[in-house]
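Participant: quick one, structure for this:
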Amino acid sequence: MEQFGVLTLGSRMKRLSDYLFAQVQEIYGYCEIPISSTYFPILRLLQVEGALSVTEMADRLHLSHPAISKQISKMLNEALLDKIQDQRDQRRTMLTLSSMGQQAMAKVEPVLLEMQQVLERMLSFSSDDFMTALVKLEQQVLTDSVANKVLDRLSDITIVQLESEQHQLAFHDLNMNWLERYFPGQINKHDYELLDSPKAWMSQYHGQIWLAVCERDGKESVLGCLAFKPHPDKVGEILKLAVADHCQGMGIAQRLLSHCHKIACAQGVKTLYLETANCLLAAKSLYEKNGFVAKPVPFTSLYKRADLYMEKALGGNP
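Facilitator: The predicted structure follows:
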């Protein structure tokens, strides 16, 4: 449809709408939330404003009276709404959330928070042209599962050691996505050595690689990673800390760092160090929060992009 431009605008917007409704329904089903995704505008409106008539709902949502009435009938049959009399006009019927409706909306609240995070990241691009922006939005939304991203954020996370082929592929992809976003012209042979053959790298350098994973329906999703390389004189190096874009802000990087700190202490490491870039403000802030201090670089870096060397003396809490 894209080749016909604005002539298919309505169809393209409907395609996005239908896809997102289906994705939300998938999330509701997995989380055992007993409502239809199409009910949400009405349920949220009543949750915020209290009892309203059908006409008032149609006006506030800018939808037709018949469309609202059809949804209301379904929700009444499912006991999500109650009918009450208007205290100011006994001839007028108002609608409000039933106790079941209130429970359903309470259950959906954490889902909505994570869904907002995922969608806001998908929309975090700028464009002065609406159709260009629409193409970007379609690429973001339709080429990947919104439901899976939201469910990743809702799932319990564990830290595991890299083992399977899936782990190796995820480790490669997480880091390559990060490198191509921030330093596309500065990926070198040392990056490829580790990312293309992480098990060989671990064997050669006696290193370890940990992954932050969640599991649903017997399948793992890798959401973050970190590599640790021991050096002589009880020194350890942190490399390749990366977190999936849709899982930013969940504390995954902190958990990986804390896990590395614990293992390094258990191995008798006295100093941890890492290389990063001053332009990566969020990463720099995270490292500073964890006790890493900027120092002069004591060696020639393998990475042109690295202009900040940081160390942490071990012995305290992460």
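
Participant: for the rest of this, base every contact and every neighbour count on C-alpha atoms.
Facilitator: Will do.

Participant: now the element after the biggest helix by length in the chain, going C-ward?
Facilitator: Ranked by residue count and defined by DSSP state H, the top helix of the chain is helix 99-122. Going down the chain from helix 99-122, the next helix or strand is helix 130-142, by DSSP states H and E.

Participant: for comparison, sequence B:
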Amino acid sequence: MDYMKSLATLSLGSRLKRLSDQLFAEVAIIYDQAGLKLNPNYFPLINLLNSVGPIGITQAADYLSISHPAVSKIADKMIKEGYLIKQPHPTDKRASLLSLTIKALHIIKQATPVWEALKQQLDYIENLQTHSLLTSIDQFESNLNNYNLAQAVANQLTRKNAKIELINWHPDYKNDFYKLNFNWLESEFYGDLTEKDKHALENPESYYLSHGGYIFFAKQEAKIVGCIAMKPEENGYMELSKMAVTPEMQGQGVGRKLILEAIAKARELAVSTIYLETNSKLKRALTLYQHIGFAHCNHPKGKSDYHRADVYMELKLYV
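Facilitator: The predicted model follows:
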């Protein structure tokens, strides 16, 4: 068992470090077999200087998107091993330029066919992936750079202690209802909206409320952090749908509170059965439904009107 896999995103940094260590170890073996006396860690900087010519450490850090101290540390090692020299900057006396030595140019010539073969084999492994690893890394790096993770965690820890208030529908929260549901549909199903979805989200008053339905919201301080809708059907059935919770509040019990509020309202209305439709890949939601008492059942119509829904569940209130 690989325990780090069970930690999911919490082990992301550790797993990327593990993958990096494995790749560097493999490259070190390849270099040794090819007779290359080159530290694999030098590849980004030696390749950059070979491509753009002499540059300063600050420029190199910008090109490689790594810290100035990290580039400086690698450059110092490469200077000691004879791969780099520092030259005076032609216009700035306070700065210097990193330049490749004859030794470095010789090693690049020797390494080039090895790098080409290595790239072909890594491309082959990359093409075996269901989703491109390089594209995923690009997206994740971009998202992380545009997201203040440290501040978001601090804010969540602060919000965690703030009280969750459950409130009924109000027109002021119509946009929240739309955004909460559209965002999770965008995240999980690429924004796949059926005509029923559009009606429900754009006109919840006519879709739910005018038919005797209800919409509840979870509110924390001044922010809406979750929602759920219920719509009465024939024969004492009630549909539970459009449950959504903001990403930062997931796992905090908000969804459970919303479902229990809906169940309480259903009991008050003497509903016999609550049903819902979902997708089998939404593991966290499925676990929550099962813990509350929902059971998997055959779909009464044979299949759902929502092509993304492959799970039908019911909760019996009055038998």
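
Participant: pull out the buried positions in the longest helix of the first structure.
Facilitator: Under the neighbour-count criterion of 16 or more other Cα atoms under 10 Å, helix 99-122 of the first structure has 101-102, 104-105, 107-108, 111, 114-115, 117-119, 122 buried.

Participant: can you add distance to Met310 of the first structure and give those back as TSV?
Facilitator: Shown next, in TSV, are the buried residues of helix 99-122 of the first structure (distance: Cα to Cα, whole Å):
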residue	distance to Met310 of the first structure
Gly101	52
Gln102	50
Ala104	48
Met105	46
Lys107	43
Val108	42
Val111	38
Glu114	33
Met115	35
Gln117	31
Val118	32
Leu119	34
Met122	32
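
Participant: got the residue ranges for the helices in the stretch 101-250 of the first structure?
Facilitator: Ranges of helices in the stretch 101-250 of the first structure, per DSSP state H, counting those that start in this stretch, are 130-142, 146-154, 165-182, 189-196, 198-205.

Participant: of those, which is nearest Glu215 of the first structure?
Facilitator: Taking Cα to Cα, helix 146-154 is the member of the helices of the stretch 101-250 of the first structure nearest to Glu215 of the first structure, at 8.6 Å.

Participant: average gap between that closest one and the second structure?
Facilitator: Between helix 146-154 of the first structure and the aligned residues of the second structure, the post-superposition mean distance stands at 4.0 Å (mean Cα distance after the TM-score superposition for the first structure).

Participant: who's in contact with that helix?
Facilitator: Helix 146-154 of the first structure is contacted from outside by 20, 23-24, 26-27, 111, 114-115, 118, 214, 221, 223, 246-247, 250, using Cα atoms under 8 Å, 6 or more residues apart in numbering.

Participant: please redo it, this time with the cut-off set to 6 Å
Facilitator: Contacts with helix 146-154 of the first structure, where a contact means Cα atoms under 6 Å, 6 or more residues apart in numbering, come from 23, 27, 114-115.

Participant: among those residues, which two are most distant?
Facilitator: Gln23 and Glu114 (13.4 Å).

Participant: which residue ranges of the stretch 1-150 of the second structure form helices?
Facilitator: Using DSSP H, counting those that start in this stretch, helices in the stretch 1-150 of the second structure cover 3-6, 12-33, 43-52, 57-64, 68-80, 102-127, 133-145, 149-160.

Participant: lovely, talk soon.
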